[in-house]
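Novice: Please find the sequence and the predicted model below.
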Amino acid sequence: MSRTPQEIFRSYVHAGTLSRNADALAESFTPDGVLEAPLLPAGGAFPSRMAGREEIRRAMAAYYQRQPKDGPVPNLEKTGYVLHTTADPDVFVAEIDTVFDGAGGGEDVTVSLVQIFRVRDGKIARLRDYFAPELLG
């Protein structure tokens, strides 16, 4: 069964950003899927490249364990995104503005990023996630 870009994107965001569930995130990918963050240096807090569902599972589980349990959570009412389909039916692009509520009365923080999805059989075959490295602290 084929899934729409909207379904694939929402499932990916729920598994990763919202629930930090490495198993569910890894299952969003094909067995040979690749998750890349090309703007990040190798060896940083967030892995810059993971190849294969099992490596994605292991690396993201380790990353999620290092994150503070009371860290910032996106405000879904303020956060927005636009999905763009392309001439290739297996490729879509997500433009995202994630808004985190200001902590301690501070101002909201908006993190803007672009993700390029290449899918196969309703799963992510390759995801290139473009965001600023300094956003990860």
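Specialist: Thanks, I have the structure now. Numbers count the residues shown, from 1 in each chain.
Novice: Could you use CA atoms for every contact and neighbour count after this?
Specialist: Will do.
Novice: What is the top helix by length along the chain packed up against?
Specialist: Counting residues, the longest helix in the chain under DSSP state H turns out to be helix 53-66. In terms of contacts (3 or more Cα pairs under 8 Å, 6 or more residues apart in numbering; DSSP states H and E), helix 53-66 is packed against helix 22-27, strand 29-36.
Novice: want to compare, so here's the second one:
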Amino acid sequence: MTDSHADIYGRYLHAGAISRDPDAFAELFTEDGVYEAPLLPEDGPLPRRLTGRAAIRGGIGAFQQGEPGEVDPSRSGFVLHGTADPDVFIAETDAVVGGAAIALVQIFRLREGRIASLRDYFTPALMDGTATPHR
């Protein structure tokens, strides 16, 4: 049985934002998976592109250690959108991270139940500390 988009996104959300477990996060990707955040500054705390599980594990792990912001699930939410391609879905997320409101749009491309490619578009202010505090 193939996992639903909601199942995959739920595991992604838990590994990346709740438990902040870079090993579990990386295991969601194919061996050659790609994580991209094209809106990030070139010299930001997270590389714009990470290719392969080892690079994803290391990059996300380093980012999480340097950015202690915790997600407030009670003030965060998401909507998933399917596409004509059953291996592609889009997540729209509004979250409160470290007390700041952020917005994200993520495009997931799957292969055999794992993330082959993830393009992560999020509030650049999250990286430079200018994100607006949530009230």
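Specialist: Now that the structure is in, tell me what you want to look at. Everything quoted here is computed from the prediction, not taken from an experiment.
Novice: re the thing from before, can the helices and strands packed on helix 53-66 of structure 1 go into TSV with extra columns for distance to Asp88 of structure 1 and mean neighbour count?
Specialist: Output for these, formatted as TSV (distance: least, Cα to Cα, whole Å; neighbours: other Cα atoms under 10 Å):
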stretch	distance to Asp88 of structure 1	mean neighbour count
helix 22-27	23	20
strand 29-36	18	20
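Novice: Which of those sits closest to Thr4 of structure 1?
Specialist: Thr4 of structure 1 sits nearest to strand 29-36 of all the helices and strands packed on helix 53-66 of structure 1, at 14.6 Å, using Cα to Cα.
Novice: how close does that closest one sit to structure 2?
Specialist: Superposing on structure 2 and averaging over aligned pairs (mean Cα distance after the TM-score superposition for structure 1), strand 29-36 of structure 1 comes out at 0.3 Å.
Novice: helix or strand right after that strand?
Specialist: As assigned by DSSP states H and E, the chain's next helix or strand after strand 29-36 of structure 1 is strand 49-51.
Novice: List the contacts of that following strand.
Specialist: Contact with strand 49-51 of structure 1 is made by Asp32, Gly33, Val34, Leu35, Glu36, Ala37, Pro38, Ala42, Ile56, Ala59, as judged by Cα atoms under 8 Å, 6 or more residues apart in numbering.
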